[in-house]
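> could you look at this predicted model? Sequence included:
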Amino acid sequence: MSYPNTDEIFQLISKLVSIPSPSGNTNDVITFVESYLKELKVETKRNRKGGLIAMIGGQDDTKHRMLTAHVDTLGAIVKEIKPSGRLKLDLIGGFKYNSIEGEYCEIETASGKKYTGTILMHQTSVHVYKDAGKAERNQDNMEVRLDEVVKNAEDVRALGIEVGDFVSFDPRVEITPSGFIKSRHLDDKASVAILLELIKQIKTEKIELPYTTHFLISNNEEIGYGGNSNITPETVEYLAVDMGAIGDGQSTDEYTVSICVKDASGPYHYGLRKRLVQLAVENQIDYKLDIYPFYGSDASAAIRSGHDIVHGLVGPGIDSSHAFERTHKSSINHTAKLLYHYVQSEMIE
């Protein structure tokens, strides 16, 4: 028995996180995934929201499965061009300003021009501002310093930069000799890479799935509604593949697959959760059950939108979620193994 290749997944993660894709501006990364699947001769289509749906036929076409992971990421948008020539930001997604202080970023104009900059406190210089360390990290105090000769708002607008332009963060991706990958946006591009490698294995090894299976690469998860549509009436089981949250009181770690019991939306389907645990035990897959208290997924979005489905959530454990994220090869490996067995398993009764 072979499993999805973890080294190839790591290389794919590196490529994905290097493509800017804050929620609302995801066409480039969707095009990358679309091209990847086209080479595998996998049938795909885009929905009107810009997400991508792949489909692989199964032995039973009367009952379907859907697996989803999202390529949209945290980011920002230009809220204001200050008289100083610096940019005020409005955040995209649920994170805090302190997590992007000092980060390199890229501003993309409506015409497609791209400029670089750095996200800083207005009161950064300790030689000038007595409260440099104590001032609150918030929208009023943080700004983008452009890497262009700009002395006022008119200079900035002359570059083509305007309110509404998207701002993406430098991922700073790195694979370490000890088996870690650290980068921004492992949420959820690590899971996207796992699904793409799984699809590749299904196609290249001609694995016959028991049920017609859809793979949704969603592009609005970080703002709450990436996976709430395009679910076929035949879909019975809907599994979101997204990061497991690590912190005090959590059982999730960077070395196992996390199976979510409950998040802010409520409990996930008990029967599907038990089936996932059963598959892990039967196939020597290391797993942890966990609750994510401040979390929602594409599966919970699908439930909220009224779909009559069985929903679940699994994923690799990601440290420092929505900041400088990291996970280990073993967590990617166990997640990939669980999904490999899941798509070939019988549905719950």
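Great, that's in hand. Residues are numbered from 1 along each chain as shown.
> all contacts plus neighbour counts: C-alpha atoms, from now on.
Fine.
> need the next SSE after the longest strand along the chain, C-terminal direction.
For the chain, the longest strand by residue count, based on DSSP state E, is strand 58-70. Where DSSP states H and E defines the elements, the next helix or strand beyond strand 58-70 is strand 75-81.
> give me the residues contacting that next one.
22-23, 87-93, 153, 156, 162-169 (C-alpha atoms under 8 Å, 6 or more residues apart in numbering).
> one step back: and the longest strand of the chain, what other elements does it pack with?
helix 186-204, strand 209-218, strand 235-241 (3 or more C-alpha pairs under 8 Å, 6 or more residues apart in numbering; DSSP states H and E).
> correct me if wrong, but Asn333 is in a strand.
No. With DSSP: H, G, I helix; E, B strand; the rest coil as the criterion, Asn333 is helix rather than part of a strand.
> give me the distance between the residue lying closest to it once chain neighbours are set aside and Ala190.
Leaving aside its chain neighbours, Asn333 sits nearest to Thr6 (5.9 Å; criterion: C-alpha to C-alpha, 6 or more residues apart in numbering). Thr6 sits 11 Å away from Ala190, going by C-alpha to C-alpha, to the nearest Å.
> so which of those two has more stuff around it?
Ala190 (29 against 19; other C-alpha atoms under 10 Å).
> now tabulate the helices and strands packed on strand 58-70 in JSON lines and tack on distance to Gly133.
Output for these, formatted as JSON lines (distance: least, C-alpha to C-alpha, whole Å):
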{"stretch": "helix 186-204", "distance to Gly133": "29"}
{"stretch": "strand 209-218", "distance to Gly133": "39"}
{"stretch": "strand 235-241", "distance to Gly133": "38"}
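> try this one side by side with the last:
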Amino acid sequence: MNEIDFILEQLKGLTAIDSPTGFTEYAAEHVMNVYKKMGYAPVQTAKGGIFIDLGGKNEEDAILLTAHMDTLGAMVHTVKSNGRLKLTPLGGLNPNNTEGENCRIYTRSGRIYDGTFQLIDASIHVNGEYNDTKRSFDTMEVVLDEDVYNKEGVEALGIRTGDIVCFDPRTRITDSGYIKSRFLDDKLSVAILMGYANYLQEQDIVPERRIYQHISVFEEVGHGCSYLPAPVSEVLAVDMGCVGEGLNCTERQVSICAKDSHGPYHYATVSALVAAAEEQGIDFAIDIYPHYGSDADAALDAGYDIRHALIGAGVYASHGYERSHIEGVRNTFELLKAYLD
């Protein structure tokens, strides 16, 4: 299996596991097992992230690569009197692009139920206000695929406030190379980091710098990489690159972020990434993300004295049904190799 095929297989394995922020135990177990099979000794942090030492010669200039396995999702806010569920979002889940999506409700007793997230009174032949109703968590609800019609019936199933609601990823890789799925942010980058770790093992490479990886959790709520388990001088967040009007990046490129909503990234590190991309002929774009924060930002906010940067494969329709491309994956992977090797 070549490097890109390995990454795509890891992506499909990851997106098949529900892991909204705060509910990442199953994904963490999967990630731990993948790294162990590669020959590494991953360690789980107290709040559930995975820390891996990839080795390297120079420990005084160690670098941490971080990507997050937590995704968007929801939680049961209220069991309604009619047997439907009102939700509250986990992270930046947007009701406008989750309407009509299938979902799963995980109860604390271990039972899992299916449902669909719909507008209240979702039949357009009945609801004359269907087109004019603003989609929000107050105007939408989960319709359970169970014969329940009141609050008591739902509670008898074991469903209650605080239960986790996960949405179908609908992962698909087209013949033309496009990768479509919910939660490419940031499971695509986790897969790329897995691919880089596998590359080092298979090629028996000992990097010049000590390299650590942190597969974080709670990034979607702002504190994924707020703790660094080892002394590092640089944090490189590998997260989705933004694609949209006013930006340069496409899904086929690797994006190098110069500035996000938290401020500029470290100028010398960004410049070094650009130089590495140019030297190796990697297809890249430099962009500024207007509404974005990364794990590298979280490390700075936590008070760490580090250089920080952000790269990632271009992803369109962020926080919705997202789309990237195999060439974007390849360019991101090649930039990691060029910068770190």
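Sure thing, it's come through. It should be emphasised that the depicted structure is a prediction, and the values quoted were computed from it without experimental measurement.
> the stretch 1-150 of the second structure: strands as residue ranges?
Assigned by DSSP state E, counting those that start in this stretch, the strands in the stretch 1-150 of the second structure fall at 43-44, 50-55, 58-68, 73-79, 85-90, 101-106, 112-119, 140-144.
> which of those sits closest to Glu234 of the second structure?
Each of the strands of the stretch 1-150 of the second structure has some distance to Glu234 of the second structure by C-alpha to C-alpha; the shortest is strand 58-68, at 4.8 Å.
> where does that closest one end up in the first structure?
Aligned by TM-score structural alignment, strand 58-68 of the second structure corresponds to residues 60-70 of the first structure.
> count the neighbours of Phe294 of the first structure for me.
Neighbour tally, Phe294 of the first structure, other C-alpha under 10 Å: 10.
> likewise for Asn283 of the first structure?
Asn283 of the first structure has 12 neighbours, counted by other C-alpha under 10 Å.
> how about Asp53 of the second structure, what does it touch?
By C-alpha under 8 Å, 6+ apart, Asp53 of the second structure lies in contact with Tyr40, Ala41, Pro42, Ile211, Tyr212, Gln213.
> show the buried residues in those.
Listed as buried from the contacts of Asp53 of the second structure are Tyr40, Pro42, Ile211, Tyr212, Gln213; burial here means 16 or more other C-alpha atoms under 10 Å.
> can you tell me which of these lies nearest to Ile63 of the second structure?
The closest of those to Ile63 of the second structure turns out to be Ile211 (C-alpha to C-alpha; 5.2 Å).
> quick one on the thing from earlier: for the residue nearest to Asn333 of the first structure, what are its contacts?
Counting by C-alpha under 8 Å, 6+ apart, Thr6 of the first structure touches Lys329, Ile332, Asn333.
> and if you look at Arg104 of the second structure?
Ile112, Tyr113, Asp114, Gly115, Val165, Cys166, Phe167, Asp168.
> okay but the last one is in contact with Glu99, surely?
Just to be clear, that refers to Asp168 of the second structure. No. Taking C-alpha atoms under 8 Å as the definition, Asp168 of the second structure is not a contact partner of Glu99, at 12.0 Å.
> now the strands for the stretch 201-341 of the second structure?
Under DSSP E, counting those that start in this stretch, the stretch 201-341 of the second structure gives strands at 209-216, 234-238, 241-243, 254-260, 263-264, 284-288, 307-316, 322-325.
> what span of the first structure is the last one aligned with?
Under the alignment (TM-score structural alignment), strand 322-325 of the second structure falls on residues 325-328 in the first structure.
> after superposition, how close is the matching stretch to the second structure?
Overlaying the second structure shows stretch 325-328 of the first structure at a mean distance of 0.5 Å from the equivalent residues (mean C-alpha distance after the TM-score superposition for the first structure).
> mind listing residues that contact that stretch?
Residues contacting stretch 325-328 of the first structure (C-alpha under 8 Å, 6+ apart): 179-186, 254-255, 316-320.
> do stretch 202-210 of the first structure as well
Contacts of stretch 202-210 of the first structure (C-alpha under 8 Å, 6+ apart): Leu40, Gly57, Gly58, Gln59, Asp60, Gln201, Val343, Gln344, Ser345, Glu346.
> and the first one, what's its match in the second structure?
Read that as Leu40 of the first structure. With TM-score structural alignment as the criterion, Leu40 of the first structure matches Met38.
> the second structure: which residue goes with Ser191 of the first structure?
When the second structure is aligned by TM-score structural alignment, Ser191 of the first structure is paired with Ser189.
> correct me, but that match touches Val238?
Yes. Counting by C-alpha under 8 Å, Ser189 of the second structure sits close enough to Val238 to count as a contact (5.8 Å).
> identify the residue spatially nearest to Phe51 of the second structure, adjacent ones excluded.
Excluding the flanking residues, the one nearest Phe51 of the second structure by C-alpha to C-alpha, 6+ apart is His214, at 4.6 Å.
> and that neighbour, what is it in contact with?
His214 of the second structure is in contact with Gly49, Ile50, Phe51, Ile52, Leu64, Leu65, Thr66, Ala67, His68, Cys225, counting by C-alpha under 8 Å, 6+ apart.
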